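1. the sequence and its predicted three-dimensional model are supplied below.
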Amino acid sequence: MKILMIGDVVGELGRRTLRDYLAQCVQIYTPDMVIVNGENAANNGRGMNRSIAQEFFSLGVHCITLGNHAWGQPEIFDFIDREQRIVRPANYPSDSPGNGYTILSTPAGKVAVVNLMGRALMSTLDCPFVKIDAVLQKIPTSAFVFVDMHAETTSEKQAMGWYLDGRASAVIGTHTHVQTGDARILSKGTGFLTDVGMVGPYDGILGMKREAVIRRYVTQLPVRFEVATGRSQLNAVYLELDRQTKMTKKIKTIRIDDEHPLMG
């Protein structure tokens, strides 16, 4: 089983970058499943609408994960309940729209994709550790288990990785938009990366126009953030999973920008 996980797609530039590079990534890595975090994909960097989801699926994406901006576009409420290929954090309140996990079939087997959100420096949600235990009880042992841990702090993401070591095929962090250098296979076989990074503006700050972000820090006043323009980047991670053990055999980070062209 081969999985390609694409980091948080930010704004129109992020979507254009995904269009530019996804087909080449698929040609090189031939993944059985492509997962994309789309919670920043709208033009203003908050949420995702129906047309964006349809575009991602048309590009060959199999599953879209979300995060703290899941409800950033009101249109999401019109279709998330009916779209099994989109998952929002499972530890949102139980009556929230949509699903916290999904099980999708591929030629190489079934993959359960679970979305979780951290609580440190973020919203007060149900405990992601308690929630994932409940979710795992519902997933057949024959399925690979891929977890998108959408969290602010590296410690909470690493804690989830070790908590699920040997129980999940992979735990990949999202949200902080900077790819970390700790891709590894934990002691019981779970593939782990603290943060996969982002897709979109290369010269902004976490995808936003840097002038506004700097002004916020300097003045401590409310500032409206806008998605940056200019050069772009794509960050992703590629995993190979063992069909028998359901654990990770190989994990490799991918970074594409002007200084790091796409290579096989």
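-> Great, that's in hand.
2. drop to CA atoms for contacts and neighbour counts, all remaining ones
-> Noted.
3. I figured Glu88 hits Gly98, correct?
-> Quick fix: residue 88 reads Arg, not Glu. Yes. Contact criterion Cα atoms under 8 Å: Arg88 and Gly98 qualify, at 6.6 Å.
4. another one to put next to it:
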Amino acid sequence: MRILFIGDVMGEAGQEMFVETVPVLKRSLHPQLTIANGENATRGRGINEKVYKKLLKAGADVITMGNHTWDNQEIQEFIGSTKKLIRPANFSAGQVPGKGYTIVNVNGTKVGVLDMQGRVFMNPSDDPFAVAEEIISQLEKETPVIFVDFHGEATSEKEAFAWNFDGRVSAVVGTHTHVQTNDARILPQGTAFLSDVGFTGPYDGILGMRRSSVIRRFKNQMPTRFEVETSGGQTLGAVVIDVDDQTGRAKKIRNIRVDPDHPFME
């Protein structure tokens, strides 16, 4: 089983980079399952149904979310009717629409996809370790292949989560910081780990936002409206993971960056 995971798709620039690049990656890498984080896909905050369908058409099989899940209210109208869009599972259980995990059938192999959110430097949420323990225990009864998008700020929390579930999930890949890390590895019991996959969108912004607004905020500490950068180059952050279908153990993990400084060579 080869899984391709695309980091936070951000705004229209991220959408277009996704539409342009993901088909190329899929032709070259031949993943059986493509997952993307879409929490910033509509104007940099949240996702609506039009953009959700656009990403599916361009090649995503499952879309995960994060702390901006509810920033676009339209999501509440359709998240409950699809298995292909999931939000963090540790959002107030039973209080919000949608689900935090899904199971997809890939050529006869079931794959569990779980979305979690960290608590360190993030908005309040339920304990990700306790919630994941309950869900993973259920998923293990159906499949050994389980992928986790851990949406969090702190590297230590992401690492702790991966080590805690080493051998019980196939991969734990971090999202949220928009900066791809260089720590891809396979833990001793077979769980692939990467602190952050990076993001997909404006390469010449600051974490995807207009530079001038972000710099001004740092210099004067005044309230500033952040908007997605619309000029300059584009970037795409991804990771590809090979997993043993029978055991669920990861066999290989590889970072991917596509931007003006890192052109993708088919």
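-> Structure's in. What do you need? Keep in mind it's a predicted model, so treat the numbers as computed, not measured.
5. please state their TM-score.
-> Taking TM-score structural alignment, normalised by the length of structure 1 as the basis, the two superposed chains have a TM-score of 0.98; 263 aligned residues with a Cα RMSD of 0.9 Å.
6. ok, back up a step: the more surrounded of Arg88 and Gly98 of structure 1?
-> The neighbour count for Arg88 of structure 1 versus Gly98, taken as other Cα atoms under 10 Å, is higher for Arg88 (28 against 21).
7. against Val113 of structure 2, how distant is the aligned partner of that one in structure 2?
-> Residue pairing (TM-score structural alignment): Arg88 of structure 1 is matched to Arg87 of structure 2. Remark: distance between Arg87 of structure 2 and Val113 of structure 2 (Cα to Cα, to the nearest Å) = 11 Å.
8. shared neighbours, the two?
-> Tyr101 (Cα atoms under 8 Å, 6 or more residues apart in numbering).
9. now the helices: where do they sit in the stretch 51-200 of structure 2?
-> 128-139, 155-164 (DSSP state H, counting those that start in this stretch).
10. name the residues that touch the last one?
-> Spelled out, it's helix 155-164 of structure 2. 118, 120, 129, 150, 152, 171-172, 174, 187, 191, 193, 195.
11. quick one: which of these is nearest to Gln15 of structure 2?
-> Of all the contacts of helix 155-164 of structure 2, Gly174 has the smallest distance to Gln15 of structure 2: 20.1 Å, by Cα to Cα.
12. my guess is that closest one meets Leu194, correct?
-> Yes. Judged on Cα under 8 Å, Gly174 of structure 2 makes contact with Leu194 at a distance of 6.1 Å.
13. between the two, who's got more neighbours?
-> Neighbours per residue (other Cα under 10 Å) separate Gly174 of structure 2 from Leu194, with Gly174 holding more: 31 against 26.
14. now do the contacts for the more buried one.
-> 149-152, 158, 194-197.
15. apply 6 Å and report the result again.
-> By Cα atoms under 6 Å, 6 or more residues apart in numbering, the contact list for Gly174 of structure 2 reads 149-151, 195-196.
16. tally of neighbours for Asp165 of structure 1?
-> By the criterion of other Cα under 10 Å, Asp165 of structure 1 has 21 neighbours.
17. list the residues that contact it.
-> Applying Cα under 6 Å, 6+ apart, the residues near Asp165 of structure 1 are 188, 190.
18. so how far is Ser232 of structure 1 from it?
-> The value you get for Asp165 of structure 1 to Ser232 of structure 1, if Cα to Cα is used, is 34 Å.
19. of the contacts of helix 155-164 of structure 2, just the buried ones, PyMOL syntax please.
-> Filtering these down to the buried ones (16 or more other Cα atoms under 10 Å) takes a single PyMOL command:
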select buried, resi 118+129+150+152+171+172+174+187+191+193+195
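20. let's have the contacts of helix 155-164 of structure 2 in a markdown table, adding distance to Arg216 of structure 2.
-> Putting the contacts of helix 155-164 of structure 2 into a markdown table (distance: Cα to Cα, whole Å) gives the following:
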| residue | distance to Arg216 of structure 2 |
| --- | --- |
| Gly118 | 29 |
| Val120 | 26 |
| Phe129 | 38 |
| Phe150 | 31 |
| Gly152 | 26 |
| Ala171 | 38 |
| Val172 | 35 |
| Gly174 | 29 |
| Leu187 | 41 |
| Thr191 | 41 |
| Phe193 | 35 |
| Ser195 | 29 |
